[in-house]
Every structure is written in structure tokens, then in C-alpha cells.
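In: How does the following fold in three dimensions:
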Amino acid sequence: MKLTRLITFACLLFWLTPVAGQSLKSGAANNDEIIYHIFQRSFYDSNGDYHGDLNGIRQKLDYMQQLGVTSILLTPLYESAFYHNYFAADFEKIDPKYGTMADYLKLIREIHRRGMKFYMDMETQYVTEDSRWWKKAFGNTQSPYSDYILWDDKENKKPSTIVFNLTGLRGYDGVTRKITTANLNSEASKAYNLKLFSYWIDPNADGKFDDGVDGFRLDHMMDDLDNKGRLPHLFQTFWNPLLAKLRTINPKIKIVAEQANWFSLGNEYLQNAGVDGVFGLRLCFAIRSFDKKLLLANADSTLAMLPPGKQQVVFIENHDVPRFSYGVKGDLTKLKVGAAFNLLMGGIPAIYYGQELGMTGTSANFGATDANEIPDRQAFEWYKSDTGKGMALWYKQTGPWKDQFNDDKPNDGISLEEERNDPNSLWNYYRQMIAIRKANPAFVSGSYKTVNNDQEHVFSFIRKSAGQTILVAINLWDKEAEVVINAGGNAVNIIGDVRPVLKEGKLVVRLPPFGVGAWELK
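Out: I've put the predicted structure just below:
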């Protein structure tokens, strides 16, 4: 949900506690995916209007493949009055700033030609006053769109509120729109959603799917929408029937839910909502804390206790949270620790655009407006000067805050131009970690298990597949650490140049400050 922060980091860290009463089992599945999550308005502008667009993404597919990612997740493409495109005006139209349907189809076919996958972000629970549903049904109970909206009266003059009982939202450009909740209980709404999702799976209905999505991200998914009691049991009445029908169209379609409750591990979604995966929110915040106790409390529960065939998307930043670099104050060694956790722990890794450069930003406080999240969604930094062809600086063109977004600074060492040819750069480290992950089956499809050691600031775990066992140890503090790990065997270096010594059946290794080591155990 794209509003002022739903919950604070302080609250999240307080609630990141162990989940009791669960036994360890492997939830690993064969998975060679690495998702690149793009806030497309800020990625690459192909036509000089400062807005990132679909043709810009297509033109940068070489870049993504050079980085090593295999799948692309975009934020919503449909038409909306808001810059982030949540809260739709028309689900069937692509925002013209992004391009045309022809541009979209050209992008999807090119993604598939390269052997990559595409995920579409969907939030069909809300519409704005610009929607034809609202326009046709407001005050008109006989309208064919009357059942598409949830009303609080019998005359269709009081559309129901959305999350936090809001009735609307002010955009960064000063435009305010009323917003209401869709009536997901109605048969009309269910039929519409089936038609809409089905279209994106196979736009030309030829059964080939070369022009269709490979999966959906379901934003703000809830069983009882916004906990208001008006739309209860949606997993049973709405989501499961819809997703089952979509799988009859394309059995390979993948559905990933964003759990609305960020305190949740998401198991209720995996068990009851019919989705294939959820986002590892608790693990994300545990990683960002650099706190071993929080990692211990959440790693096994997130990665090793999954229902069979289900997955967690493992990430350290996205469009709703401050940049990881902001949290570690741009410290390169800590940024590399984040990359290692992101790519080596398990699940489906997701990298948020610019994360691989160390782009920074955190939420602002401009009052009741969606401008507050723009610092987390700024233009991808292609050039040392932070100016040039393709720079998507849309947020600096209009609005009362246009001069206050200044995290993209020239000559600060954070840009593709500055990092590409620097072997020690964060960008090259991401490429290295991705290549290592792809080269080792245990990282791709292996099970996860935390391994005990004797250091309070060193976190260690094992990834194990049928033919390979890899031990990973990560130093979480700024001092060298000698650590005794409860694992044995002949250790062959995969990451780092320090080889453990086998002593009394355990491995002893000395890790540098914020050092990362990985060894195949023979």
C-alpha cells in the first residue's frame, strides 16, 4: 500500500521475535530466479520527457542481463492520477507516460526472447473518482457498475473508505483524488477481475503466452480487507477461486503476495490464499538490523519452515522502505554484507533497481501526501554527473517539493558510470555474488539451516542440495572475529580468501570486519 509508512522500523524490530512450536523442514524448491524490481517511472527515459517508460526498460535489458538478473517486476502500469500508479483510474489502460500497449507487448516479447520472466504488480482493491465505475454508479443504483464499488449507503452516494478510513489522497503534484474500495464480494467484481487478469496472461488469447505475464505481485493482499469486516474471508471467496481459474489458463503462472501485515511471516498466505510465494518482510528487517539475535529469530522461520512447494522472496529494500544504503550510511563493507544476505540465504532473491549501486534515500515528511516516498524511488543513476540521456528526473519537474529531492548528487561514486570499471565497487560485487549463486546448486535449490558458532556478532548458515553443501559465515561488526563454527569437513573456498582450520571436529576461521566467507564442505 502506497501511503505514509504503515509501520515504523522500531515497531518492526520489536516484533521480530521467534515463531514457537514449529519444526524444521526444508521448503526449498528448484529456483534459479533473481528478480529485478523496478520503479519504472524512475528507471530510464527513452523519449526525453523525464519519465521512465517501457521502451526505456526494453533498451536496458542488456544491462539487466549483464548484472545477472532473470526476471523483472514492475510497479503498476495501469492509468492512475498518482505517480506510483496505485489506486487506478482505469485498469485496462497503460499510463501514457509509460507508452502504449504496442510498447508493452514489444517489451514482453523481448523479455521472453531473452529467456527472462515478467511479473506484473496488481492492486484491484481500490479505484479513484476518475474510474468509470465511480462516474457511472455514483448516485445511480441501477448502473451496471453499481456492484463494482463498496457503498456505505443505499443511494450510492457514500463510497466506502480505504485503509485507515481514508477517503482520498493528495498527490505529489498537488492533485487530490477521492478513492474507494472495490466490492470484491460481488459477482460482477469477481467476473471483472477474472477477465482482467486473464487478459494480461494471454493478451491475444492464442494460448502461447509469449505476450503474457509470467506472474503477478498482489499488492496489499488481505483476507479481511483493511480489517473493516465488510469484506471478510476473501482468501476463500475471492482469491482462491480467482487464482485457480488463472492456473487453468496457464498452469505455470506464479502468484506472489505482499502481505499487508508486515509483522507476519506470511504463512497464512502460503497455506490459505492460493499463492506461490510471499515477501520475506520480517527477514528483510532482521538483515537490516545487523543484529544476530533478530536474524536467529527469523531466518529459520522464514526460510526453513515453508510449506512444500512454496517460496519466500528475499529482499533488503523495495519501493516502500528506505534504501538499505541509507540505513548503513553508505558503508561499502556493510552494503556488501547486505548483498551476500540478499543473494545467498535462499528463496527467490529480489534486487530493487539502484540497490546494486548503493543508491540512497529515506522517506520525507511533507505532510499528508504521497511525495513522502519519492526519496526511496529516485532516478536510477546512470552517469557520474547524474545528468544525461535517459535520466528519469520526473520529480524535479513540478510540485512544491521539486527542489528538495537531492540524494542524486554528481561525482559521489554512486552511478553505473563510476562503478562499472571499478573492481571493488558494489555493482561488481553484486555481479560476483550473482555469478557465484548461479554456479552453485546449493545456493539455487538447496535447503537452509542456521549453524551455531561461538561469536555473538557472526552469523553462519548452511545451504545444502543433493550434491553440494556450502557453509556461509558473515561478520556483522566492524572488528575482526575469530569464530568456531559447529560444522566439519574439508572446506574449499567459494567466497573470500580465508580457509577455515578443522579443530576438534569444528571449523575455525578468522573473518575481517564485515567479512563474508563461503566454503564448500567436502
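
In: hey, let's count contacts and neighbours off CA atoms from now on
Out: Fine.

In: Tell me the helices and strands packed up against the helix or strand harbouring D300.
Out: In this assignment (DSSP states H and E), D300 forms part of helix 292-303. The contact analysis (3 or more CA pairs under 8 Å, 6 or more residues apart in numbering; DSSP states H and E) places helix 292-303 against helix 281-289, strand 447-450, strand 458-465.

In: can you map out the strands along the stretch 201-350 of the chain?
Out: Along the stretch 201-350 of the chain, counting by DSSP state E, counting those that start in this stretch, strands occupy 215-221, 254-259, 277-279, 311-314, 348-352.

In: Kindly reformat those strands as a markdown table containing mean neighbour count and distance to Y63.
Out: Listed next are those as a markdown table, based on neighbours: other CA atoms under 10 Å; distance: least, CA to CA, whole Å:
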| stretch | mean neighbour count | distance to Y63 |
| --- | --- | --- |
| strand 215-221 | 22 | 22 |
| strand 254-259 | 22 | 25 |
| strand 277-279 | 25 | 25 |
| strand 311-314 | 26 | 22 |
| strand 348-352 | 24 | 14 |
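
In: Kindly reformat those strands as TSV containing distance to R109.
Out: Output for those, formatted as TSV (distance: least, CA to CA, whole Å):
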stretch	distance to R109
strand 215-221	15
strand 254-259	18
strand 277-279	25
strand 311-314	25
strand 348-352	22
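
In: nearest to Y326, of the ones you listed?
Out: Closest of those to Y326 is strand 348-352, at 13.9 Å (criterion: CA to CA).

In: Second chain to compare with the first, below:
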Amino acid sequence: MNKTLIASTLATLSILASCQSEPTPEVKNHWPKAGVTYEIFVQSFNDSNGDGIGDFNGVTEKLDYIQELGANAIWFMPIMPSPTYHKYDVTDYKAVHPDYGTMEDFKKLLEEAHKRDIKIVIDMIINHTSTEHPWFQASKSGRDSEFRDYYVWAQKDTIAAFLDKKVITLDSDNIRQWHDPGQGEDFYYGFFWGGMPDLNFDSPKVREEIYEIGRFWLEEVGVDGFRLDAAKHIFPDDRPLDNHAFWKEFRAKMEAIKPDVYLVGEVYDKKEIVAPYLPGLPALFNFDFHYTLIESLNSGDGQLLLQKQKEVLDFYQGITPNFIDATFSSNHDQPRLLNDLKEDPAKYKQASAILLTMPGAPYLYYGEEIGMLGLKPDEHIREPFIWDVKENDKGRATWIEAKYSTDATVTPLEAQRKDPNSYFNHYKALIKLRNSYPALATGSLEILENKFPKSVMAFGRKSADQEAFVVHNVGSESVEVDVPAEFEKELFKLGTIKLESGKLNLEGNSSVVFLKK
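Out: Below is the predicted model of the structure:
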């Protein structure tokens, strides 16, 4: 063993020893308000039958792993039948994609997850369907079809001015909104793509269909909640009040079926647009957090994220006190976090330390815990999970040839388990820390009066009977900050820190969490 590795191992053991000098408090499940949710793309997660595609049975095989990591819930990207690999264009809302297995396989997965106190949330895509959905096939058959008003149709001459209009979406700036089904006379509206016609929520029949679909998954299948895709686009952007009203109605219908149903919405916009959705969607993804976290680390400005998060939380509080801030550092639509941080391991570890010491209900995208890589197009942000070296990795999916997350670029999970300094053990330790201390899980965010160097992100976390002091130096240079004497009980540290007589010195990309005595 070389001297560098010996020194590194001894340092890690020293940290672990200092953190374990007293019995660790009980690990608690704070979901949904502050628990950790693990996002899975089934197709790339674990292949149980050797056909190259991940499946439900493959996820069931790995539930002990998800429990080991410390996650409290799983969000599944779309699992319903669809003609595309991503499955965001549904053809049958009351079935599962045959590539992933049977409904019985899914119900077995649910049963086994619930045995481990792991909740299951599924993607619900109701803004649009596939053009192959039977509703659309019937709708386009003629103006007198009973399904005609399930979608938004207009005659060519009435929308002539809009036919060439293009809109900016998450992935493209050249998407047409109106599409010709091949008849040349009547056009249908599809915000994202011609293969995804928007449903018409002005139709009471459509709304009743959607509520029945929700009932099916909650009551007959038994899922714990839904991630609502494209929640901002139920009605066009110039009808925001109708959007807000719909989601209130949707929430009321779902809570009548399952009072503790979990609903998290994707509203991709600034806080002023996002916040009014809270009465209908009590949990909303915090895109500001994601982008500002990356900007803070890449610019070395510790104040950016702190101030942004305080603004968001205060603004949400003004709408409703009962909201869930769904924070995340990456997801299936964004480049992998390690790519966004220029493949800098120190920044990468600190990003997760910030995510898991800040308020909110964090989401963790599969593979982030082992440092997977990925850039657009989206398929390559969704590459197969690397469980072991290739010759031993029987569960690795092969539906796509990995371009970024390969054996040459990513250390497999099995090897990371044995390395105390690995990304996996880092994430695992942070999740356990968060779930062990109520101040870090459910505590408020306290902005401190002290003046700190620009690169320092320092804040308090305070619950009813516990208080923590968190310091992150996101810059590359060493800094010194004052630490009150009552906050000198160290719970966690990352990088190199030194505390003497109330003076804390942190080297670049170092973090520390103190507990009030």
C-alpha cells in the first residue's frame, strides 16, 4: 500500500472515529417533508432477465441497495406503455410497459418496497398523450368523433398566423405548436412535439378520465403518489389561473381517494411563477436550487445559493406554510452533475454536502452516488448504472452503448463500497447524518448576521430542540471564520479544516457541520 493511500485511509478513519465518539442518534424517516427520494429510469437501472433492458424485477433485486444508501422513496420515470424509449408519450394509462415486466411484477416491487418503508412515486404524464393513444386515433378520425374534444383542434384558416410559430422548450427552440395529422385541414395542438398532442382540459370528460386514472394507480395498484410532468402546461401560458384551479381540483380528487397522497409538480420557471401552484401541488421541484448550486460552486461564491434559497423559501411561505421544497442537484433532463462541475471531485462531493445539509426534501438521480457522467442528448444522461466491472456485471443494461459512464470513467459500485473515500460512501454518510439529526432534516434555515468571506456559505439549521451550524467554503483558497463556543461539537467534515480557540480554518471546497452543545 503506498504512503498516500495509507495517509488518506488514516485520515478517513480519524474522521469516522470523531463522528462516532458518541452513540449516533436514531435514524428517522422524514419523508415526504424532508426525506430523500431516489429517481430511477427503470430502463437503465438493473436488468434481471438479460434482455438488455432494466425491469421491475431488477429494481426489486436492488431494494436492499436503495435502503443501504438511505433513500426513503423512489420516483420512477414513466413506466406506462409508449412508443419511445423515454415513455413520456403514453398509449395506455392503466398498464405498464411490457419491456419492464407485468403489472404483477410491479405490484410485487411495491410490496417489497413497502416492507422496507420505501415509498413509491410514479411519473404521471397527463398534459399530453402519444399520437398512438386510442383516444387520439379516435379523435383525429373526424369532427363528429365522440373523442374529438379530448384534444385541441383548430381549422387551418383560423390559426394560419400561428402555424409557423415556434416556441422554446426545455430541449429545443424550434418546436411548432400546431400539427397536421395528415388531413391538411384541421390541426391539433401539441406544445412539446407533434408526437405528443395536448389533452383538452376544458373538457369535463377529459378531467374525469384523468381522475379515474389517478384512482386506479392509488387504489387498485397502491402507489404512494405522483410526479406530475409539465404541470405548467395543462392550459396555455396565458391561462395561469386555470392551471392553478385545475391542480387544486386534482389534489382534492386524489386526497378523497388517498388522504396522504404525495404530489410533486414539475413547474420549470422562476419562483414567482412556481409558487402559485403550491395550493394544488404541495411539493414542487426547485430548479433555482439546482442552477444556483452549480453556479455557486463554479464561481466560488458562497452567498449566491444561500440568498437565493432564503428568497425562495420566504416567497413560498407567503403562499402557504405547508409546502415541500423538492430540491435536487441533477435530474434526467440536465447534464450529469459531475459534468456541470467540470469533473472536479472536490466540488462534486461538496455539492452533495450542500444539498443534504440545506432545508428541503432532496431528490437524488440514480448514479449520482457513484459519480456517473452524461451530457445531452438525453439518452446519454440516462445511461446504464454500473454495478460491477463489466465481466461481473450481470445486471447492467445494454439497450444503449454508454458514451460517458463507462468502465474507464466510472468506478463501479462494488469497488466503491470497499473504499471509505468513495462517492458512494460519502453520499451514504451524508444521508445517514441528515436522517439522524432533526435540525438537518426538518430544521429552519437561519441566515447568520456575521460577515463571512465571499466564498463561505454559512447558515444555521434549527428544529424544536436542536441547532446546527453549517459552513461550506466553496472557493479554492483557505478562509477563516469565527465559530461560537457552543457550536464546537463536530458532526461531519469534508476536506481539510482546523478549529482552534473559536477560529475555524477551511481549505478550498471544505465543509463542516457543528451541533450546538
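
In: mind checking which of the helices and strands packed on helix 292-303 of structure 1 is nearest A297 of structure 1?
Out: That would be, of these and by CA to CA, helix 281-289, which comes in at 8.5 Å.

In: could the helices and strands packed on helix 292-303 of structure 1 go into a markdown table alongside mean neighbour count and distance to T100 of structure 1?
Out: What follows is these, written out as a markdown table (neighbours: other CA under 10 Å; distance: least, CA to CA, whole Å):
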| stretch | mean neighbour count | distance to T100 of structure 1 |
| --- | --- | --- |
| helix 281-289 | 24 | 34 |
| strand 447-450 | 23 | 43 |
| strand 458-465 | 23 | 44 |
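
In: Trace R227 of structure 2 over to structure 1, please.
Out: Aligned by TM-score structural alignment, R227 of structure 2 pairs with R217 of structure 1.

In: Against D276 of structure 1, how distant is that match?
Out: Going from R217 of structure 1 to D276 of structure 1 by CA to CA, to the nearest Å gives 10 Å.

In: OK, contacts around G488 of structure 1?
Out: Neighbouring residues of G488 of structure 1 by CA atoms under 8 Å, 6 or more residues apart in numbering: L502, G505, K506, L507, L521.

In: can you tell me how far it sits from V501 of structure 1?
Out: Distance of G488 of structure 1 to V501 of structure 1, computed by CA to CA: 9 Å.

In: do G354 of structure 1 as well
Out: Applying CA to CA to G354 of structure 1 and V501 of structure 1 gives a distance of 38 Å.

In: okay, these two: which has more neighbours?
Out: Taking neighbours as other CA atoms under 10 Å, G354 of structure 1 and V501 compare with G354 leading, 25 against 17.

In: Would you state the helices of the stretch 251-400 of structure 2 in chain order?
Out: 271-274, 287-299, 302-319, 337-340, 345-355 (DSSP state H, counting those that start in this stretch).

In: In CSV, list those along with distance to D47 of structure 2.
Out: Formatted as CSV, the helices of the stretch 251-400 of structure 2 follow (distance: least, CA to CA, whole Å):
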stretch, distance to D47 of structure 2
helix 271-274, 37
helix 287-299, 30
helix 302-319, 38
helix 337-340, 25
helix 345-355, 28
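
In: about what we covered before: tabulate the contacts of G488 of structure 1 (TSV), appending distance to K438 of structure 1.
Out: Shown next, in TSV, are these (distance: CA to CA, whole Å):
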residue	distance to K438 of structure 1
L502	28
G505	30
K506	28
L507	26
L521	18
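
In: among those, who's most crowded?
Out: Result: L507 is most packed of these (other CA under 10 Å), 20 neighbours.

In: how about that residue, what does it touch?
Out: L507 of structure 1 neighbours (CA under 8 Å, 6+ apart): V484, I485, N486, A487, G488, G489, P500, V501.

In: Swap in 6 Å and give it another go.
Out: By CA atoms under 6 Å, 6 or more residues apart in numbering, L507 of structure 1 lies in contact with V484, I485, A487, G488, P500, V501.

In: just to revisit the earlier point, show me what contacts the match of R227 of structure 2?
Out: R217 of structure 1 neighbours (CA under 6 Å, 6+ apart): D121, V256, A257.

In: Leaving out sequence neighbours, find the closest residue to the alignment partner in structure 2 of L107 of structure 1.
Out: L107 of structure 1 maps onto L109 in structure 2, with residues paired by TM-score structural alignment. With sequence-adjacent residues excluded and distances taken as CA to CA, 6 or more residues apart in numbering, L109 of structure 2 is closest to T60, at 5.3 Å.
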